[in-house]
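Chemist: Sharing a sequence plus its predicted fold:
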Amino acid sequence: MRRTFVCRIACVIEKAEVSMLTYLILTTRQILTEAVILGALTGYVKTAAGKKQRRMVWLLAAAGVVFSIAIAILRNTTSMIDTAILNGWIYAAGLVSFVVFLIFTIKKPSDKGFAGTFPWIFAGVLYITIIGYGMPDVWAYPYHVLQQETTVISTDFLMSMIGMVLGIVLAVVTFLACEKLALRLGAGKAGIIAKLELLINAVMRLAGLFSVLLQKKIVQSNHTMFTYTVFVKNHKDLFLYLALAIVVCAALGLWIAGIIHKEPYRNPAEHRRIRMRIRSTRRWAATAFICCACVILNLTWLEKVNATDVTLSPIEEASGMDDENVYVDFSLVEDGHLHRFAYETEKGVQIRFIVIKKPNSTAYGIGLDACDVCGETGYYEKNGQVVCNLCDVVMNISTIGFKGGCNPIVIPYEISNGQIIIPISGLLEYEREFQ
């Protein structure tokens, strides 16, 4: 009996460690790129903008935080928000703001009049778009964990939140290191660093915008746009590493400059101030190196250690199929569990979709076995909840089949004579998602 108790304790501890590492890795991947970009941009704003302009930028940044919290609440508690469309507007606003900001800061902006304020308005909008895209998922992590745990008084919830907090702390320290290094570079070099980081952000957001335009059929299918979108989507970590590489180069340059460059001084007090400034710069450079190492460690070794292979349930056979529709009888899916079906196209591509009966209801949640964010990695059932196979986010079963939230991609269907009828044409629209 004692051995059984010890084994149970060991299982709880192991599960708690997995939860902590999972949310540490999720948070790191979600906001570290944004932390680096905003850190560099903040350093540039502090060196190049006037006092009034800086105050305006900080107010807009605060508005971005409020905006991100509102998105998180609405996205996870209602079906009011179409995530893809909202993200599309965020991407578009961010790209336009970047271009305008870039053009009007080629030369150092004036501190006076509208001309001096105009570029910093768009800098503030950049804060709103970057925070508005990066933070909502992080704010929603406690809600997602509670979907599985039902109470905050649990080891799993506590360890998951510790992982999230550690990820946020890593992001904040990285942000501060980037900001301090940019301040020490001066307005000219800080501007170059900030614009390079913003360019990386623009490359990623352009891919996101293309994805929305193609998915919503706002533009015609385009091979170049699709290839570009898939490349960026499959190499998100690469862009984070590029952003970190810029920071490392800046930190290394400042470190070496502190060794080589001998700044003249007129008295011992001035000499001490110079030495203190150099030591401070080296500390922040070392902090940047350590943060970069921690991020890389998180997304490589720790992710490998934490990896748990989840085998998706097998594809079930539908009740019937003709040239126009796939048919699923209620009797196949009325047990309240997740069921996975597929339609195979002429190209041999399996377009998977899921069906689950909603709790305490006669309605069904129906959607693709894929989402806008994680692609076609699929969903699995765990403890009565539907969970994303890639990011471990728990779906709200009651909102599956509705637009908005972190839900499976919506597909058309009809209910008739005890059957779910899914048009094949509606599935073929998403063939590329599963290629």
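Modeler: Received the coordinates, thanks.
Chemist: only C-alpha atoms for contact and neighbour calcs from this point on.
Modeler: OK.
Chemist: now the helices for the stretch 51-200 of the chain?
Modeler: When assigned using DSSP state H, counting those that start in this stretch, the helices of the stretch 51-200 of the chain occupy the ranges 51-77, 83-104, 113-134, 136-149, 155-215.
Chemist: try this one side by side with the last:
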Amino acid sequence: MLQYLINVTDNTFVPVIMIALLSAVMVKSNYSHCKRYITVGFLLGFVAALIYAILKRTTGIAIREFYDLGVIIPWLVIALPLLICLLVKSCHNRFSQALLIVSSGLAIGLLSAQFVPNLLLYPFEFDVGMESIFNHDYLSKWVGYGFSLVVTLLIGLFAYRMCLRLADKFVVLITALAITILTLANGINFIQILIVRRFIAPQKWMMELVIFVLAHVNLFIFAFMAIALCLTAVLYFKANTTSLVGSNPAQVRKLKAKLRQDRRTSLWMIATVAITAYTVTRARYIFEKGVELTPAEPVTPDANGLIVIPLEKVNDGNLHRYGYKATDGTLVRFIVIKKSENAYGVGFDACDICGASGYYQRGNQVVCILCDVVMNIATIGFSGGCNPVPLKYEIIDGNMVIRPANLEAEKSRFK
């Protein structure tokens, strides 16, 4: 349950808040048919996500990094014009309003295209094998998935309601801040993909930036929590300081009811943000505690100068970790897992992005211990993404044979 409670929260919290802010700005602009643009933008993003999810599930042609580039690049292109439309005073003329609505609708489409694929694919990971779908593990995964989805949707609804009740200038500034933060996050993700796919040569500052973000997985979630709590605090203060003045008792009662609703919305927002904070901190700690790398089984070259591992030792379908002591004393780790009848996944216990943090087995999944990305076991042995750096091997007479020179060549990763 905790796994998908955390995954859905990580995946949806930031885009849901962003969609709520953009939707509120569009509605408050009083531009005709603005709600239609919101709906169309979301549906277009949903359709793109659905197509990707179907291709990902049924074929091997869908590559997440390329799909993400197709979402991130347009976002980076429209971010600056969107900020300008939000902040300049000329936004009050008809042309600027129209540009704001169109760019906001496009942004909402890109946001939905970015987070919906995982929501569609997660239920297919609720593997129960030949057991009944009513077993405890299967149901608990659905509970975690459904509960976190409801919480994040409520957060989006509360954020939208609060923005409609607050001053236009304040909402615009908060939205501009959120766009800036999300653009920074997408920019870092863009750099990470370019490095992983070897489209650019990584610079030292790039690697340090990406590794810092991976090591602080809650950084941008906390930033958007601060935005949500800022909205909450301002609305609650406004609800408690607004004078109950009206031309007649009916208007006073109506105002009083609205202020009471504002206070309730603020309190509900605090509660849902608290749940989110617990999920990404304490719940994540509970789920990940005890996850440690199993000791690497030492291997040494034989009389022929080759490392030989009998296949019968790695044919159980589990992850096996080995350690080779390099000439300079560095322990070079590598992993082996059987992928199919005649194929093995062999790679270093390190990747290009997370370094030598290592991998562990969780059920029938292989997971990066640093960023918690689940590996597609079929792709272990191939470069790209967070996959282990490939290690060459041969199958000879029922043994897996690895040449020490290939291990020595990558020892710098483990220093």
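Modeler: Yep, that arrived. Given the structure is predicted, the values throughout are model-derived calculations rather than measurements.
Chemist: Switch the helices of the stretch 51-200 of structure 1 over to CSV; also include mean neighbour count.
Modeler: Rendered in CSV, the data for these read as follows (neighbours: other C-alpha atoms under 10 Å):
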stretch, mean neighbour count
helix 51-77, 18
helix 83-104, 19
helix 113-134, 21
helix 136-149, 19
helix 155-215, 21
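Chemist: and of those helices, who's closest to residue 355 of structure 1?
Modeler: The minimum distance between residue 355 of structure 1 and these falls on helix 136-149, with 19.2 Å, by C-alpha to C-alpha.
Chemist: Once you drop chain neighbours, what's closest to residue 135 of structure 1?
Modeler: Once its chain neighbours are removed from consideration, residue 135 of structure 1 has its nearest residue in residue 68; the separation is 5.9 Å (C-alpha to C-alpha, 6 or more residues apart in numbering).
Chemist: What of residue 188 of structure 2?
Modeler: Nearest to residue 188 of structure 2 is residue 210, by C-alpha to C-alpha, 6+ apart, at 6.5 Å.
Chemist: Just the element for the one you found, please.
Modeler: Take DSSP states H and E as the rule and residue 210 of structure 2 turns out to sit in helix 204-215.
Chemist: Once aligned, what mean separation remains between that helix and structure 1?
Modeler: In the superposition against structure 1, helix 204-215 of structure 2 averages 1.7 Å from its aligned positions (mean C-alpha distance after the TM-score superposition for structure 1).
Chemist: corresponding residues in structure 1 for the helix or strand just after that helix?
Modeler: Sequence-wise, the next helix or strand downstream of helix 204-215 of structure 2 (DSSP H and E) is helix 219-241. Per TM-score structural alignment, the counterpart of helix 219-241 of structure 2 in structure 1 is residues 238-260.
Chemist: Tell me roughly how far that stretch lies from structure 2 on average.
Modeler: After superposition, stretch 238-260 of structure 1 averages 1.7 Å from its match (mean C-alpha distance after the TM-score superposition for structure 1).
Chemist: So which bits of that stretch are buried?
Modeler: In terms of neighbour count (16 or more other C-alpha atoms under 10 Å), stretch 238-260 of structure 1 has its buried residues at 239-240, 243-244, 246-248, 250-252, 254-255, 258.
Chemist: Nearest residue to residue 85 of structure 1 in space, ignoring adjacent ones along the chain?
Modeler: residue 212 (6.9 Å).
Chemist: could you measure the aligned residue in structure 2 for the one you found against residue 112 of structure 2, distance?
Modeler: Using TM-score structural alignment, the partner of residue 212 of structure 1 in structure 2 is residue 193. Spatial separation of residue 193 of structure 2 from residue 112 of structure 2 under the definition C-alpha to C-alpha, to the nearest Å is 20 Å.
Chemist: now swap in residue 369 of structure 2 and tell me
Modeler: When C-alpha to C-alpha is the yardstick, residue 369 of structure 2 and residue 112 of structure 2 sit 28 Å from each other.
Chemist: Need the counterpart of residue 5 of structure 2 in structure 1.
Modeler: Per TM-score structural alignment, residue 5 of structure 2 is aligned with residue 24.
Chemist: How many neighbouring residues does its match have?
Modeler: If you count neighbours by other C-alpha atoms under 10 Å, residue 24 of structure 1 ends up with 27.
Chemist: Report the contact partners of the closest residue to it other than its chain neighbours.
Modeler: Spatial nearest neighbour of residue 24 of structure 1, excluding adjacent residues (C-alpha to C-alpha, 6+ apart): residue 163 at 4.2 Å. Listed by C-alpha atoms under 8 Å, 6 or more residues apart in numbering, the contact partners of residue 163 of structure 1 are 19-25.
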